[in-house]
Structure formats: structure tokens, C-alpha cells
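Q: kindly generate the corresponding structure for this input.
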Amino acid sequence: MQFGVFTVGDMTPDPTTGREPTYAEKVTAEVAIARQAEAVGLDVFAIGEHHNPPFAISSPTTLLGNIAAQTERLLLSTSVTLITTNDPVRLAEEYALLQHLSGGRVDLMLGRGNTGPVYPWFGQDIRNGVALAVENYNLLRRLWREDVVDWQGRFRTPLQGFTSVPRPLDDVPPFVWHGSIRTPEIAEQAAYYGDGFFHNHIFWNIEHTARMVKLYRRRFEHYGHGRADQAVVGLGGQVFMRKNSQDAVREFRPYFDVAPVYGHGPSLEEFTRDTPLTVGSPQQVIERTLTFADAVGDYQRQMFLIDHAGLPLSTVLEQMEILGTEVVPVLRKEFEARRPAHVPSDPPTHATLVGADRDGAHFRVGPRSREVSAEALR
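A: Predicted coordinates for the structure are as follows:
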């Protein structure tokens, strides 16, 4: 099972000091977090994409390329790449190039994002969000899988005899996750192609998460990619830990109260009761996280948000040390002990996809040119 951290790159001032990091400090901090992730034995680092304050990272591939040069083992991903407002041609080019730079240590999570104004900034209409996600991904898949593409759609100019460069490393595209919090059409899209489905699992209760994952699993089996319990699932989550749970609550409360995503709403106690946010001791985090599989079934990737809401870098690095040394080793052992032999323990990686391709198998990458319309997902 893969474990990692994801970040949204927010520039929230530290509520205990009032100090806001500069853009240079925030970008440098993200690199330090990624390097720490590798140092403490985590598997994945993922960065979000935003084009508005209070966020700093608008170009995930630029940051991940820098991180690739400073790491050796860490898998690089996104949380999320905006499939709705990015040109699929640029996505095909940029992530294939990142594949080459990182030696294949890359996958990506596609999503629609949670910032409505981003659509007109890039010439799109939010009312077309699902249709854009469907059409753009159809094209992205073809650009990675076909050397010469002739294509015509609704939202961009046609392509005639177009070849995306560079071609994917070893002619194998990056593995794709489809990220969604509440949109069943996205779970359907992931299932249709046999891709991974990632539920952010931060803002909603576990019952909602379970319903979304169950839909994806059921449709994954329907489309003939394998048994429902073999579908590739990832979950998010958020934690803050100290040796003593009371200390964790006391230290994290001022950051929670001003968080740009969930601050100024339910209390910390209400949020930790009703969502997967866990603030307490490492043992409490272990016990809470282990319950996720009871709700959604055995899954392949667990990601944690740990640097949100103005937390200083020194605190974030401490949190990662606890995560890597006290929490994840126990979770690995416990999750694998309960996993049936026929259920994959890890998501596909570049190495396993290349191996499957050489063996003549199709490791959940679906047909080469299979397309689906937005109407088919409704």
C-alpha cells in the first residue's frame, strides 16, 4: 500500500504570529516537504493546482520537475490537475516530459477543482464542468496512446495529424486517478476506463465516501476491468499529532479556526467527529485510519494533508517525522494483514505498467482509443 502527503500550497498567515510566507518561501517549503517525505519513508508526494490567492502553486509540473531532480525514489503526483481548464495537448506534453525527467516516477490525479472563477479565467463555463472533464480526458488518452491524432470536439479547435511530443516514456502513459468529492459522473468515468478513483475524504463523512467508492467499484466491475474489490482506490485525510492528544488539540485549534477551506464553520470537535480529520496522538491516527477500509474496502493509496492553514514549516516537518516513523509502519502492516491475496496492494506504477505491456497485458489502462460522452455518464 502506498502512503504519502498532499498539499494545496496555501499562503495562509500563521494565526499565532500573523506572519504570511512569501511566494519564494512557500515554494521552497514545498520542496522541503517533498524531500522530507522521501527521507521518512513515504511513497508519494502530491501537489495541487490553483490560480488564485491564497494559493501559490499554479504549475505543478514545474515544481515536480524540481523535486524530481532532488529525490530518487519518491513518486510524484498531483492533487489535482485541472482537466477542465487545461488544454489536453499541454497536459499530454508536460506530464510526458515529467515522466522522462523523473524516470517514470509520476502519475497524476485529474479533477475539476473547487474554485468556480477559474473557468472564465481560462475561457470556459463552469456549467460545462463535467462535459469538459469527459471530453478533455478522451483527448488526453488518445494523445498519449496514438502517435498521430485526428480529433474534433466541442470545446477546442480540431486536430489534424497531430503528434504530441515527447511521446510517453517507454510508450506507456502515466497512471491516472480521477479525483472527486461529490460528483458520481467522475466516479463513472474512472470506472469506464479502468483508471484509479481518489476520494479526497476530508470534508464529508465516511458514509458519503463509502457511497462514492462503492459506485466506482460496482461500475469498474460492470465495465469488465476486474472484480469490484480489485478496483484501484485512493483516499485522502488530514491529521495533526502530538504525543499527548490534548496538546495536539490545543496547538492545532488556532490553525483550524482560520483555515481557508473549512475555517469559520463547524468547531474543531464537530469537524473531527463528522469527517476523517484526526487531531490527537499517533495511536489515535492509526486507529482512525484503519477504520477507513472497513467502510470502503481494501484500497491502495492513503494520502494525508499536513501543511494546511498556516502551519510553520518546522511543525510540518515534525508531523511528517511522526507520520513516517510511528504511524505509517503500523498502518502498512495492519492494512496488508487484512488484504485478500487477489486484491492489489499497490496502484499501477510505471514499472508495473511497462511490465504488463511487455507481457501483452492491459494493466487497467483500458482500450487504446475508447471514448465516452458526457451524456453517457449521466
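
Q: please make it C-alpha for all contacts and neighbour counts, starting now.
A: Noted.

Q: who's in contact with the residue nearest the centre of the chain?
A: The centre of the chain sits closest to Ser79, judged by CA atoms, centre = their mean, with a distance of 3.8 Å. When the contact criterion is CA atoms under 8 Å, 6 or more residues apart in numbering, the partners of Ser79 are 6-8, 46-49, 108-110, 179.

Q: for comparison, sequence B:
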Amino acid sequence: MQFGIFSVGDVTPDPTTGRTPTERERIKAMVRIAQKAEEVGLDVFATGEHHNPPFVPSSPTTMLGYIAATTEKLILSTSTTLITTNDPVKIAEDYAMLQHLADGRVDLVMGRGNTGPVYPWFGQDIRQGIPLAVENYAMLHKLWREDVVDWEGKFRTPLQGFTATPRPLDGIPPFVWHGSIRSPEIAEQAAFYGDGFLHNHIFWPKEHTARMVQFYRQRFAHYGHGTAEQAIVGLGGQFFMRKNSQDAVKEFRPYFDNAPVYGHGPSLEEFSTQTPLTVGSPQQVIDRTLSFREYVGDYQRQSFLIDHAGLPLKTVLEQLDLLGEILPTLRSEFAARRAPGTPDAPTHASLLAKQQSLATVTE
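A: Predicted coordinates:
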């Protein structure tokens, strides 16, 4: 089981002080948060991709390349790589380059994002969002697996005899998760390729998450990649933690009430009941997180959103310290509940070992 954090990189005023960090401060804070994630023993740091205020991570590979140089073990990922508005050739080359620089510590989450105007900014039509996601990923999948590619589709000019450079490290493309909140077509796409499916899981009730994951598992098995239980599943989540639950609620409430996404809507208590948001003590976070398995089955990656809504860097680093303290318990409890034969999340090392094993068998 992998544990990590993901950031959307929002630049949001702190509602308790009224201060808004500069873009430079927010970017530097994200780097420090990633470094701290490794220090406390987490497995993954993921950054979002946005091209509009109030967000700063418009160039995920730039940020992840910098983080790669300052970490040793951390898997570097994305919480969304915009498969609809990025050119697949550029994705293929950028993330292969990052693979080499990071010695394979790279995977990524393909998604459509949550900002409608981004489509015309990059010359695309939002009404074609799903077809773009399907066609662009089919092209990317081919670019990473074939040295010379001929390609013709609906949404871009054809390729003839094209080679993306550099080639993936050891001939192994980065592992891909397909991220979605509500689109079964994306779960279907993940299942078709035998890729991972990551459900955002922070805005919707557990029943919705369970339906989406179950659909992906069934289709994964349908396409012959293994049993439904062997499908590769990731979940999002979010928490705010203090040693005392009352202190957590009191401190987090102004941030929740003024958050850009869900502020001025349901109360903190209502939202915590209706979604996986957990605001409370370390034990409450442990218990709530362990409960996710009850409705999605054994899964491979748990990512938390903790640096949003204007929370200052000092507070986020304190949250990471607390997460580091409960991490051994989460690891041991998930492991104790895990059904035999449940696969681990693929990594570059495990995919390389599998490739070498298959090569040995065929020799």
C-alpha cells in the first residue's frame, strides 16, 4: 500500500490573517511539502496541473524535476496531467525525460481537469472532452511503446515515422493512473489498457466512489488483465488533524468555511458526514481511512490533500508530522486486512523486474 499527498497548488488567502502568499512562496512551499513528505516516510508526492489563477502548477515536470534532485525515494506523480489539452507527443517526451532524471521514480494520473476555459486556451473544444481523452491517450500509449510511430486521428495532424525522445527508461513507460470523479468512460479507458484507476474521492459520498471503482474492477476483468480484485485502485482523501479533535475542528473551521471549492456551502459537520473529509484526532483519521477499504476493497494507493484553502506552510508541515506518526499504524492495519494475492502498486522497479523475468522465460 502506497501513501502519499497531492497538491492542487492553489494560492488562497489565509482567512485567519487575510494574507495571500505570493506565487513564488506557494511554489517554494509545494517543494518543501514534497521534501517533508519523504522525510516523514510517505511514498508519493503528486502535483496538479492548472493554467489559470489562483493556481500555480502550470508546469508539473519542471516542479517534479526539481523535487527529484532533492529527494531520493519519493515517487513523483501528478494529481492530473491534462490529457485533453496537452499534446501527447509533449507528454511522452516530458515524462520520459523526467523518468531518466528521477531514476524511474515517476508515474502520472491522466485526467481532464476541472477548468472548462482551459480547452479554448489550448485550441480544443470542451464538448469533445471525452473523445479527446480517449484518442490522445491511445496515441500516448503508442508513442511510449513503439520506437517509430505512424498515427492518424481526429484531433491533430498525423505522424509519419515519428520517434519520441528520449525513449522511456529501460524501455518501460511510466505507470499511468486514470483519474476521474464522475465519468465511467474514463474508468472504462483505464480498464481497457490495464492501467490504474484513481478516484478523487474528496467531494462525493462513499456510495458514488464504490460504484465507480466497482465498474472499473469489472471492466478490468472483462478485458482479461486479471481478476476484479487484481485491478489497481487509488483513492484521494483529505484530513485535518490535531492531538485533540476539538482543537482540530476549531482550527480548521475558518479554512473550511472560506475554501474556494466548498466554502459557504454545507457546514463542516455536514461535509464530513457526506464525504471522506476527516477533521479530528489521529485515531479518527486512522479509523476513517481504514474504513475506505470496506466499500472499495483492497486498493494500492491512498493520497491525501492537506495543503489547500489558505493553510499556512507551517501548519501543513505539522500535518505531515502527524501523518508520519500514524503512518506505521496505517501500513500495518491495511496489511493485516489485505486479502492474499492482492497486487502492489506498480513501480518502475517492479515493472522492470517483470520485464526481465519474462525475457528470461522466453530465452
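
Q: hang on, the earlier thing: using CSV, lay out the contacts of Ser79 of structure 1 together with distance to Met320 of structure 1 and secondary structure.
A: Conversion of those to CSV gives the following (distance: CA to CA, whole Å; DSSP: H, G, I helix; E, B strand; the rest coil):
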residue, distance to Met320 of structure 1, secondary structure
Phe6, 12, strand
Thr7, 13, strand
Val8, 16, coil
Ala46, 14, strand
Ile47, 16, strand
Gly48, 18, coil
Glu49, 22, coil
Leu108, 22, strand
Met109, 22, strand
Leu110, 25, strand
Gly179, 24, strand
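
Q: Tyr299 is in contact with Arg293 of structure 2, correct?
A: Yes: in this structure Arg293 of structure 2 lies within contact range of Tyr299 using CA atoms under 8 Å: 7.2 Å.

Q: so Gly65 of structure 2 sits right up against Gln99, yeah?
A: No: counting by CA under 8 Å, no contact exists between Gly65 of structure 2 and Gln99, whose distance comes to 9.1 Å.

Q: more neighbours: which of those two?
A: Between Gly65 of structure 2 and Gln99, counted using other CA atoms under 10 Å, the more crowded position is Gln99 (27 against 19).

Q: may I have the secondary structure class of that one?
A: Reducing the assignment to helix, strand or coil with DSSP: H, G, I helix; E, B strand; the rest coil, the entry for Gln99 of structure 2 is helix.

Q: show me what contacts it?
A: Contacts here follow CA under 8 Å, 6+ apart; on that basis Gln99 of structure 2 touches 105-106, 168-169, 174.

Q: most neighbours of all those residues, which one?
A: Of these, Val106 is surrounded by the most neighbours, 29 neighbours in total, counting by other CA under 10 Å.

Q: what's that residue aligned with over in structure 1?
A: Applying TM-score structural alignment, one finds that Val106 of structure 2 aligns to Val106 in structure 1.

Q: so who does that match touch?
A: Each residue near Val106 of structure 1 by CA under 8 Å, 6+ apart is listed here: 75-77, 98-99, 174-175, 350.

Q: higher neighbour count, Arg293 and Tyr299 of structure 2?
A: A side-by-side neighbour count of Arg293 of structure 2 and Tyr299, using other CA under 10 Å, places Tyr299 first with 25 against 15.

Q: could you check how far that one is from Trp144 of structure 2?
A: Spatial separation of Tyr299 of structure 2 from Trp144 of structure 2 under the definition CA to CA, to the nearest Å is 26 Å.

Q: ditto for Asp10 of structure 2
A: With the distance defined as CA to CA, Asp10 of structure 2 ends up 31 Å from Trp144 of structure 2.

Q: quick one: secondary structure of the nearest residue to Gly226 of structure 2 once chain neighbours are set aside?
A: Closest residue to Gly226 of structure 2 apart from its sequence neighbours, by CA to CA, 6 or more residues apart in numbering: Phe220 at 7.1 Å. The assignment at Phe220 of structure 2 comes out as helix when based on three-state DSSP.

Q: so Phe220 of structure 2 touches Glu229, yeah?
A: No: between Phe220 of structure 2 and Glu229 there is no contact, the gap being 9.4 Å when judged by CA under 8 Å.

Q: these two - which one has more neighbours?
A: Residue environment comparison for Phe220 of structure 2 versus Glu229 gives the larger neighbour count to Phe220, 29 against 20, counting by other CA under 10 Å.
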